[in-house]
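Participant: Below: sequence and its predicted model.
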Amino acid sequence: MARLAAEIEQARADAIVEGSLVLPQAFHELRKLNGAIIQHAERFISDEGESRSLLSIKGAAELMRNNFDLLEALSNIESMKTLPIDSTVNVYDLAFKMKRVYQEKAASRSMTINVQGIRAIIRGSQKSFPLVPAVLLENAIKYGTEREQIYIGVHQRGQRAALIVENVSRHKIDPDRCFDRGVRFASGVEGGGFGLFLAKEVVLAHRGTITCEATGDLIRMVVDLPLHAVIA
């Protein structure tokens, strides 16, 4: 039995190693295919003007791109955490981009997204850091109360930048454990409990912190990062 258990454990370890080699490339190819859909939708919008159908197709493809980014990161999280963070990221512009990507999904639940604040610049990875506001906004929509507003704020606190996402939710959350891998608090809502875990790992790689505050039905996610500059 001991020998059999050891063989099973070795087979599991081998499968993880093999998956870590194959999955990132597979997700990369899927992202390329999805990117072609976005490009064609943008071309049709440019040539024929905006329509609800084209905007819905483009919005769905952009959501899929974010999901592929998350899956690719999860399949190779150690590499994601070691990406160079020597580029600049405009946190406000990124938050506004995420609002545009997720506004159709929010509208399907009669929710609105309000972005306010300053154009704070941080040093970071333009590949990994966008996962953070994407996860926070998607969770706010998924677990939030219908017909409520989601607030995204970008603020300066001394030499630090703060990205804040607030929403109203009837689902209870444990502020101390919500960033643990695989932890979920709403069994009736789809999800694997990996989004906040991944967001935390990316924030830590950017020399920042992420915390959760729960006051009644108000859920407040706060990302604190070193501030590089502010654009007027």
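Facilitator: In hand now; what should we look at? Numbering: from 1, shown residues only.

Participant: can we go C-alpha only for contacts and neighbour counts from here?
Facilitator: OK.

Participant: tally of neighbours for residue 57?
Facilitator: If you count neighbours by other Cα atoms under 10 Å, residue 57 ends up with 15.

Participant: and it, helix, strand or coil?
Facilitator: helix (DSSP: H, G, I helix; E, B strand; the rest coil).

Participant: so who does it touch?
Facilitator: residue 41 (Cα atoms under 8 Å, 6 or more residues apart in numbering).

Participant: Please tell me how far residue 126 sits from residue 140.
Facilitator: As for residue 126, its distance to residue 140 is 22 Å (criterion: Cα to Cα, to the nearest Å).

Participant: Sorry, wrong one. I was asking about residue 173.
Facilitator: As judged by Cα to Cα, residue 173 and residue 140 stand 12 Å apart.

Participant: Neighbour count for these two, which is higher?
Facilitator: More neighbours surround residue 140 than the other of residue 173 and residue 140, with 25 against 17 (other Cα under 10 Å).

Participant: Without its sequence neighbours, what residue ends up closest to that one?
Facilitator: Computed as Cα to Cα, 6 or more residues apart in numbering, the closest residue to residue 140 that is not its neighbour in sequence is residue 167, at 5.9 Å.

Participant: Check it against this one:
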Amino acid sequence: MKIKWLIFLGYAVLLGAGFFFLVRFVAGDVRSQLAKATEVSLVDMANILAGVIETDMESPTPAVARLALVFNGSKSRRFSAKIYELTKSKVDVRVYVTDQRGIVIFDSDDGRAKGAEFSKKNDVFLTLQGKYGARATREDPTNPLTSIYYVAAPVHYEGKIVGVVTVASPVANLNLFVQNSRRKIFVFAASAFLMVLLVSYLISLWITGPVKRLELYARSVGKEPRKPLPELGSGEMRVLGEALVDMQAELEGKRYVEETVQALTHQLKGPLSAIRGAAELLNEDMDVEARRQFLNNISREGDRIREIVDRMLNLAMVEKRKTLDNVVSVNLFDLAKETTDTLAVLHAGRSICCRVEGDSVLAVPGDRFLLQQALENLIQNAIAFSPDDSTITVKLVREKSRGVVHVLDKGAGIPDYAMDRIFNRFYSLPRPDTGQKSSGLGLALVREVALLHKGSIALENRPDGGVIATLRLPLRAD
């Protein structure tokens, strides 16, 4: 399972458990809190009624005549009171009064309990002892909705408790408020939990996002060696990313050295063998002309070794760079014109014409020195493989967000077998006029310069003969 989902599920399970217990506690506590509020109101009412009875007393027996009149009148009252979700249309409160022995002398419920002995019931029993008396009793022992709260207050006469007045209220109305409150709590909790799940998912994305970007970077470095390190923040992931870059550079450096030494050794074998052979022959007797020819061979092969080493160092300098340092606006038309003028000496005796045409104001951001080297190698190749009395055209065009340099020649073209290897280091085709090969590093350098500028290079055979080299460069820096 992906770490993103592990983090998300971990958050969901922990928060879900927390929400479950919290909602369970709050929902269960609603009834208790409402019951407490109801009991407070019943205490007030019981004591008010006890005060009314005490006002009318002329003997130790509680005076209940006024209570009887009040409750007889309240039963005939018709009203409609909208209390939030409850519509109340009758008085639900029951009041009964006992004497000091616990015998009921008044019951507002049509005298249902009058004459009954309630001295054993907690509300009466505790109140007669001078304590707070209250109880909750179910009319139907199997149905909690039939519970009734009873709260009592003492009736005093000449400083002594001579009776008890109890106020009773059913919980049926209270249950309606409890159920509605619980329903709202559950709806709110479910909505909050879904919101928390969404936040948990976003947090998991925030945590694993840098990991995913680092993974994609690690997978792509083989195909895009100059791809920059993605944005990883400033924490541990950034440190890990930089460590990965350092490790990649170290591994690439080791592999590069191995490959370069092998390739360079292979390339130097030919010139060194030629020099050694010529030197051995020079120890023998020969005429002056033959000796001069062998000396020229040694000089030519020495120049070839120097060219290979110089170009290899130049290529290595470009390959080890990850970004451009000296970025300026480079006019490609002026650069192409300057390069063709510099290389005019190479085709002076072959009647080859180099012309530059196209967008004269086409400019791209880049390193002018490196771009000049790239153009120089492309034009040198075109000159080397062009027949005498031919024309090489450097054409500059603008394509959307790219500046494009086309170098067109009229040579023999690139054989099919060489097309896939043309940009490999040390790979070279024999020149048509001399049969000799170059160092094979020029086009490799062009490719590295193009990649460093986030551009591309392509070579294709032209339908009417020759080759077209296309260098594409972005018009704006990233």
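Facilitator: Structure received. Source: prediction; values computed, not measured.

Participant: same for the host helix or strand of residue 46 of structure 2, what does it pack against?
Facilitator: Secondary-structure assignment from DSSP states H and E places residue 46 of structure 2 in helix 3-56. Contacts defined by 3 or more Cα pairs under 8 Å, 6 or more residues apart in numbering; DSSP states H and E place helix 3-56 of structure 2 against strand 147-157, strand 160-170, helix 172-220.

Participant: of all those, which gets the most neighbours per residue?
Facilitator: Mean neighbour count, computed with mean count of other Cα atoms under 10 Å, is highest for strand 147-157 among the helices and strands packed on helix 3-56 of structure 2, reaching a mean of 25.

Participant: what's the angle between it and helix 3-56?
Facilitator: Orientation of strand 147-157 of structure 2 against helix 3-56 (axes from the mean of the first three to the mean of the last three Cα atoms, to 10 degrees) gives an angle of 30 degrees.

Participant: Provide the aligned range in structure 1 for strand 147-157 of structure 2.
Facilitator: When structure 1 is aligned by TM-score structural alignment, strand 147-157 of structure 2 has no counterpart there.

Participant: Check which helices and strands that strand sits against.
Facilitator: In terms of contacts (3+ Cα pairs under 8 Å, 6+ apart), strand 147-157 of structure 2 is packed against helix 3-56, helix 122-128, strand 134-138, strand 160-170.

Participant: Give me the buried stretch members for the shortest one, please.
Facilitator: So the one you mean is strand 134-138 of structure 2. Neighbour counts over strand 134-138 of structure 2 (16 or more other Cα atoms under 10 Å) mark 134, 136 as buried.

Participant: chain center to it: distance?
Facilitator: When distances are taken as Cα atoms, centre = their mean, to the nearest Å, strand 134-138 of structure 2 is centred 59 Å away from the chain's centroid.

Participant: could you say what helices and strands that strand packs with?
Facilitator: helix 122-128, strand 147-157.

Participant: Output the residue interval of structure 1 matched by it.
Facilitator: Counting by TM-score structural alignment, strand 134-138 of structure 2 sits on no residues of structure 1.

Participant: Same question for the longest one.
Facilitator: Matched against structure 1 by TM-score structural alignment, helix 3-56 of structure 2 finds no partner residues.

Participant: Could you identify the helix or strand that succeeds the helix holding residue 46 of structure 2?
Facilitator: Moving toward the C-terminus from helix 3-56 of structure 2, the next helix or strand (DSSP H and E) is helix 65-75.

Participant: so where in structure 1 does that following helix end up aligned?
Facilitator: Under TM-score structural alignment, helix 65-75 of structure 2 has no counterpart anywhere in structure 1.

Participant: Now do that helix and helix 3-56, the angle between them.
Facilitator: 130 degrees.

Participant: Show me what the residue nearest to residue 140 of structure 1 lines up with in structure 2.
Facilitator: By TM-score structural alignment, residue 167 of structure 1 lines up with residue 409.

Participant: What count of nearby residues applies to its match?
Facilitator: Neighbours of residue 409 of structure 2 (other Cα under 10 Å): 28.

Participant: and if you look at residue 273 of structure 2?
Facilitator: For residue 273 of structure 2, the count of nearby residues is 12 (other Cα under 10 Å).

Participant: Same check on the one 5 residues further on?
Facilitator: The criterion is other Cα under 10 Å. On that basis, residue 278 of structure 2 has 18 neighbouring residues.
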